[in-house]
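# Predicted model and sequence below, questions to follow.
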Amino acid sequence: MNASELRQLFPILNQEVNGKPLVYLDSAATSQKPVHVIEALDKYYREYNSNVHRGVHTLGTKATDGYEGAREKVRRFINAKSTQEVIFTRGTTTAINTVASSYGLANLKEGDEIVITPMEHHSNIIPWQQVARVTGAALKYIPLQPDGSIALEDVENTVTANTKIVSVMQVSNVLGAINPIKEIAAIAHKHGAIMVVDGAQSTPHMKIDVQDLDCDFFAFSAHKMCGPTGIGVLYGKKALLNKMEPIEFGGEMIDFVGLQESTWKELPWKFEGGTPIIAGAIGLGAAIDFLTEVGLDAIQQHEHELAEYAMERMSEIEGLVIYGPKHRAGLVTFNLDDVHPHDVATVLDAEGIAVRAGHHCAQPLMKWLNATATARASFYLYNTKDEIDTFVKGLSTTKEYFGHVF
């Protein structure tokens, strides 16, 4: 299927906004959902809504099968060795916080180092700041190249024998930079550190093989990959997860509870306290089915072509600055003359075009870019070159409007 045909599977795209056909260019924030996912969620709530694991009745068994079946789909999707290495969380943020709070606080001390980059999303900065504050470990940053990319030489110069954790996003939500995770992981392991990967912006758009990457932890969210909000995944190597303590306690994650002490279930359930996100997992499973059928290689190629086309067209607009490396994932972050990004987004919205504006949960990167905020257009499998033409026309309208105002 081409993008025009795929669009027909996304009901929300068939509407007008402010009297104009919707052009949705904000998939890096959250993607739209195909009928396949919407119907899977509807079927669960209509036909077999029940709690999982505890009951032996028919609905409970169907719900458990759907929930655990989704876990197996995730395992295959990222090529984990075992479903015991697949933990359902509320999203990427919760997954990274789990590693920081469970592994980081237990294994770091004064004199140790945590290494990240200035391009990280706040969700991959603040948890490590907190670990450093509590443990006395030092938080270090790999410097960025002038175009915002990472040079392996800089990784080598930053990671030392004192480094215990390296945590890097695979794809930047601002720059579109695709980071060399496999090579960074090799450097981390050479020095005895573990490798944590924020896969929020990569998992929806390219094939992920956690065994090939040799990362120790990998986190991603469903809502950016055609799935529901409120659910994500933490992958972790079994040997590490087995040594870690859960950070949420209560029902579902326990084995035996006594008056003075308790023991935990085996993986992955010891990290899934309380009633789990059942519908979300089933919806994520449906999203994986959908993306697998479309093909991740085809999605990545389509987005690469859209990004190249967008940058080519946007370069025609005088006074427009694009941030990030030339080789990038399917998004373009930019500023237009002295027009504030929120004003750019507002004028585009009046034309039915949805883009993101602000600091994109990346304030340290904004400082590095010497920008208070930026605007971002992000693409997915349902976007077309015609939409990019509409977007560029909208940028021209914005420039013309504020040219008159000023």
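Received the coordinates, thanks.

# Going by C-alpha atoms from here, please, whenever you check contacts or count neighbours.
Noted.

# My guess is Val17 contacts Ala354. True?
No - between Val17 and Ala354 there is no contact under Cα atoms under 8 Å: 9.3 Å.

# take a look at this one as well, against the first:
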Amino acid sequence: MSQDSYFEKVRAQFPALTQKVHGKDWVYLDSAATTLKPESVSQRIYNFNKYEVSNVHRGAHTIADKATVNYENARQAVAEFINAKSQDEIVFVRGTTEAINLAAHSYARNVLKEGDEVLLTEMEHHGNIVPWQLAAEEKKAKVLAAKVLDNGELDMADFRAKLSPKTKIVAVTACSNVLGTVNDISTIVKEAHKVGAKVLVDAAQIVSQEAVDVQAWDCDFLAFSGHKLFAPFGIGVLYGKKELLDQMPPYQGGGSMITNVSFEKTTFNDVPFRFEAGTPNVGGAIALHAAIDFVKSIGFDKIKAHKKALLQAATEGISKIPNVRIIGTAANKGPILSFVVEGAHHSDIGQILDQQGIAVRAGHHCTQPLMKRFGITGTVRASFSVYNNMQDVESFVKAVKKAQELFQ
């Protein structure tokens, strides 16, 4: 079976793509914001809500036991998916942003001192900037950012120059949600560890593109969201090396995260439960397991090759349109294509594409410092996934050409 035929069968698992928008076949190119959900994931969450609903860990009945087993099986599935040493290193949260906030609150606030530094990059999402700023401000530490080159690659010389014994934390995206740049995480971690810094990786964009191996990277923390991995909203993961999680105080208080409560003193549960106060998103975790199974059924070799072909075709097509500038031309890119049209506002282009049935994202993409670095206020962003095909690319390029002609 050819790759095109294979991915047409994958595409058929996404009923959302059968709809029409403004009378046209819907072309969904906003997967960097959130992925569509395959039938297997939708059916899994449906079955849970219909037949299996129960709270976990404390139930005294059969269905509660079943929910607990499935919830913890999901934790194990995540651990295996990113090659963590143990499922004890997997904390379920709402998404990438909460995962980073947890690390900033429970780890950074307890290690940072006045004069210390947190090193980020200019390509970070606001969710990987603001939590560190809050922690640094409280501790009178500084937040620095390594520069991005004109082609969208991280300036490794500047990164190394800004590393010092003062650097206690490095937080970096594995793949830029605007530029598509895929960073060399192994090298970044090695350089950071040389000065004794701990590294958090924002893996929100990379988890649906290629295999993540936290042990090979040797990162200290890693965060991602289920909804960018074909799972529902409201479920995400913080991975942390167990020796670090063991040292961290609770992020929130309440049920599940305790072993004993009295008015005199409360003692806290072991990790990861110490960080999962209250009723967890049981259905979300179970659906995340189904999403991981979906990805594994395809395989990252096929996924990466398919997305690379789509990105290459889209890049070639957009590059031929006059007065269109691509933002982010790194050699190693994920399936993300951001661009600006001379004389046109990005929001106007986005609306014109929508009228042609093309769903893209337009704006600053929660990366205002990066927009400032490139001297723009925003971009139009197309992002590709397993359910896209070359016809989608052709429709997209044709729509951009039509939009550009309106502003000549």
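Received it, and whenever you're ready, just let me know what you need. Model, not experiment: these values are computed from the prediction.

# Can you give me the TM-score here?
The TM-score (TM-score structural alignment, normalised by the length of structure 1) is 0.98; 403 aligned residues with a Cα RMSD of 0.9 Å.

# So between Val17 and Ala354 of structure 1, which is more surrounded?
Taking neighbours as other Cα atoms under 10 Å, Val17 of structure 1 and Ala354 compare with Ala354 leading, 23 against 14.

# quick one, what contacts the more buried one?
Leu22, Val23, Tyr24, Leu25, Asp26, Ala345, Leu348 (Cα atoms under 8 Å, 6 or more residues apart in numbering).

# what's the neighbour count on Lys81 of structure 1?
14.

# Would you confirm that it belongs to a helix?
No - Lys81 of structure 1: not assigned to a helix; according to DSSP: H, G, I helix; E, B strand; the rest coil it is coil.

# Now do the same for it: its match in structure 2.
In structure 2, the residue paired with Lys81 of structure 1 according to TM-score structural alignment is Lys85.

# and what of Thr372 of structure 1?
Per TM-score structural alignment, Thr372 of structure 1 is aligned with Thr377.

# count of neighbours near its match?
17.

# Grab the nearest non-local neighbour of it.
Met371 (5.7 Å; Cα to Cα, 6 or more residues apart in numbering).

# is it fair to say that neighbour lies in a helix?
Yes - according to three-state DSSP, Met371 of structure 2 belongs to a helix.

# list the contacts for it?
Contacts of Met371 of structure 2 (Cα under 8 Å, 6+ apart): His364, Thr377, Gly378.

# Likewise for Gly232 of structure 1?
By Cα under 8 Å, 6+ apart, the neighbours of Gly232 of structure 1 are Phe88, Thr89, Arg90, Gly91, Thr92, Ala95, Ala219, Phe220, Ser221, Ala222.

# what do you get for Lys308 of structure 2?
Contacts of Lys308 of structure 2 by Cα under 8 Å, 6+ apart are Gly334, Pro335.

# hang on, it is in a strand, isn't it?
No - in this structure, Lys308 of structure 2 is helix, not part of a strand, as judged by three-state DSSP.

# Over to the alignment partner in structure 1 of Ala277 of structure 2. Which of the three states is it?
Alignment note (TM-score structural alignment): Ala277 of structure 2 maps to Gly273 of structure 1. What three-state DSSP gives for Gly273 of structure 1 is coil.

# got it, and Arg381 of structure 2?
Going by three-state DSSP: Arg381 of structure 2 is strand.

# I figured Ala291 of structure 2 hits Pro232, correct?
No - applying Cα under 8 Å as the test, Ala291 of structure 2 and Pro232 come out as separate, 9.0 Å apart.

# Can you check which part of structure 1 stretch 295-305 of structure 2 sits on?
By TM-score structural alignment, stretch 295-305 of structure 2 lines up with residues 291-301 in structure 1.
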